[in-house]
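In: All I have is the shape, not the residue letters:
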């Protein structure tokens, strides 16, 4: 990739900042509150946080034809439509936290190195069509905001 878009590079900075905020919010919760699924909900705080890592990797790496950089079973536990009620293993906040904080740097380094040479067009659930890795990086911020809002709402119920 010869042209690094300034808006995409800025998005990585925003992603790091919002991830720091999210981690601080979840760090402040008692352990049990991170994994409590309130009545009427399908997921908990930990799932929402892990879902962010899984989605970032899927939108950016997966649709670029590159392997995701996640532990075995992570995507199947945290992808859209899943629930912790169906997990075959328990994930820890430490595992998810480490991914949330480290992935943006790795992704930006790969972007700067030009690893994202191709991209398979994808229509997101809200109907946004992604046609490039730049689109995916920018859309990912919107997605992060949705789930940060979900975590803030869940925190009021379980924290």
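Out: All right, it came through fine. Just so it is clear, the model here is predicted, and its values are computed rather than measured.
In: switch to C-alpha atoms for all contacts and neighbour counts from now on
Out: Fine.
In: in this structure, which spans are strands?
Out: For the chain, the strands defined by DSSP state E occupy 122-123, 129-130.
In: Show me what the first one is packed against.
Out: Judged by 3 or more CA pairs under 8 Å, 6 or more residues apart in numbering; DSSP states H and E, the packing partners of strand 122-123 are strand 129-130.
In: Quick one: residues in contact with the strand it packs on.
Out: 121, 122, 123, 124, 136, 139 (CA atoms under 8 Å, 6 or more residues apart in numbering).
In: between these, which has the most around it?
Out: residue 136 (26 neighbours; other CA atoms under 10 Å).
In: Would you agree that one is in contact with residue 60?
Out: Yes - counting by CA atoms under 8 Å, residue 60 is a contact partner of residue 136 at 5.8 Å.
In: Once you drop chain neighbours, what's closest to the residue nearest to the spatial centre of the chain?
Out: Residue closest to the mean C-alpha point of the chain, counted by CA atoms, centre = their mean, is residue 52 at 1.7 Å. Nearest residue to residue 52, sequence neighbours excluded (CA to CA, 6 or more residues apart in numbering): residue 144, at 6.3 Å.
In: Distance check, the one you found against residue 51.
Out: Residue 144 sits 9 Å away from residue 51, going by CA to CA, to the nearest Å.
In: ok, now residue 10?
Out: Using CA to CA, which is the criterion applied here, residue 10 is 22 Å from residue 51.
In: more neighbours, these two?
Out: Taking other CA under 10 Å, residue 10 and residue 51 do not tie; residue 51 has more neighbours (24 against 11).
In: dropping in the other structure now:
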């Protein structure tokens, strides 16, 4: 499901041009921000669990929960590239000890399996946001 959900997110933006990816209808965070946010959150878990993964400087703040998506966003290729790298790290982790505790921010721990399962929920949540943004931009429905 990790691979399926990552592929699904990528498929949601295949037919979108740069202007559409960066559009902010009704002041909403753009599609490119949604993908970047998922990529950064996934990368954070991969790193916390010991996967070697670099997140470009400034991306943690740019794609933080609650950020508006305003300002300069990186290129599509860079954002999708991080999503793929982070997903590869999570897939590798899914073959590890799922009961292993992982530190959460801020404080506390959860089992790795919980954290991986939460990523599926998180990706679905942002897929829904992307579908709303697509509709507001006049793009065709891709799901349901």
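Out: Yep, it's here. What you see is a predicted model, and the numbers here were worked out from it, not measured in a lab.
In: closest to residue 46 of structure 1 among the contacts of strand 129-130 of structure 1?
Out: residue 139 (21.6 Å; CA to CA).
In: Counterpart of that closest one over in structure 2?
Out: When structure 2 is aligned by TM-score structural alignment, residue 139 of structure 1 is paired with residue 118.
In: which position in structure 1 aligns with residue 19 of structure 2?
Out: Using TM-score structural alignment as the criterion, residue 19 of structure 2 maps onto residue 32 of structure 1.
In: ok, that match - how many residues close by?
Out: Residue 32 of structure 1 has 9 neighbours, counted by other CA under 10 Å.
In: same deal with residue 78 of structure 1?
Out: 23.
In: and what of residue 135 of structure 2?
Out: Quick note: residue 135 of structure 2 (other CA under 10 Å) scores 12 neighbours.
In: contacts for stretch 98-110 of structure 1?
Out: Residues from elsewhere that reach stretch 98-110 of structure 1 (CA under 8 Å, 6+ apart): 9, 12, 15-16, 19-20, 23, 49-50, 52-53, 70, 116.
In: what comes up buried for it?
Out: Neighbour counts using 16 or more other CA atoms under 10 Å place 99, 100, 101, 103, 104, 107, 108 of stretch 98-110 of structure 1 among the buried residues.
In: what's the matching residue for the fourth one over in structure 2?
Out: Right, residue 103 of structure 1. When structure 2 is aligned by TM-score structural alignment, residue 103 of structure 1 is paired with residue 86.
In: follow-up on the earlier one: need the strands of structure 1 in JSON lines with distance to residue 36 of structure 1, can you?
Out: Formatted as JSON lines, these follow (distance: least, CA to CA, whole Å):
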{"stretch": "strand 122-123", "distance to residue 36 of structure 1": "32"}
{"stretch": "strand 129-130", "distance to residue 36 of structure 1": "34"}
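In: Any idea how far apart the tips of stretch 62-79 of structure 2 sit?
Out: Stretch 62-79 of structure 2 has its terminal residues 12 Å apart, counting by CA to CA.
In: how far does it sit from the chain's center?
Out: Between the centre of stretch 62-79 of structure 2 and the centre of its host chain there is 11 Å, according to CA atoms, centre = their mean, to the nearest Å.
In: What residues sit buried inside it?
Out: Judged by neighbour count (16+ other CA under 10 Å), stretch 62-79 of structure 2 contains these buried residues: 62, 63, 64, 69, 73, 76, 79.
In: out of those, who's nearest residue 25 of structure 2?
Out: In terms of CA to CA, no member of those lies closer to residue 25 of structure 2 than residue 69, at 11.6 Å.
In: how about that closest one, what does it touch?
Out: Residues near residue 69 of structure 2 by CA under 8 Å, 6+ apart: 28, 29, 30, 33, 62, 63.
In: Counterpart of the fifth one over in structure 1?
Out: The alignment partner of residue 62 of structure 2 in structure 1, by TM-score structural alignment, is residue 77.
In: ok, now how distant is that match from residue 47 of structure 1?
Out: 8 Å.
In: Now do the shared contacts for the two.
Out: 83, 84.
In: Quick one: the helices in structure 1, in order.
Out: All helices of structure 1, identified by DSSP state H, fall at 6-27, 31-34, 45-60, 74-78, 93-112, 133-158.
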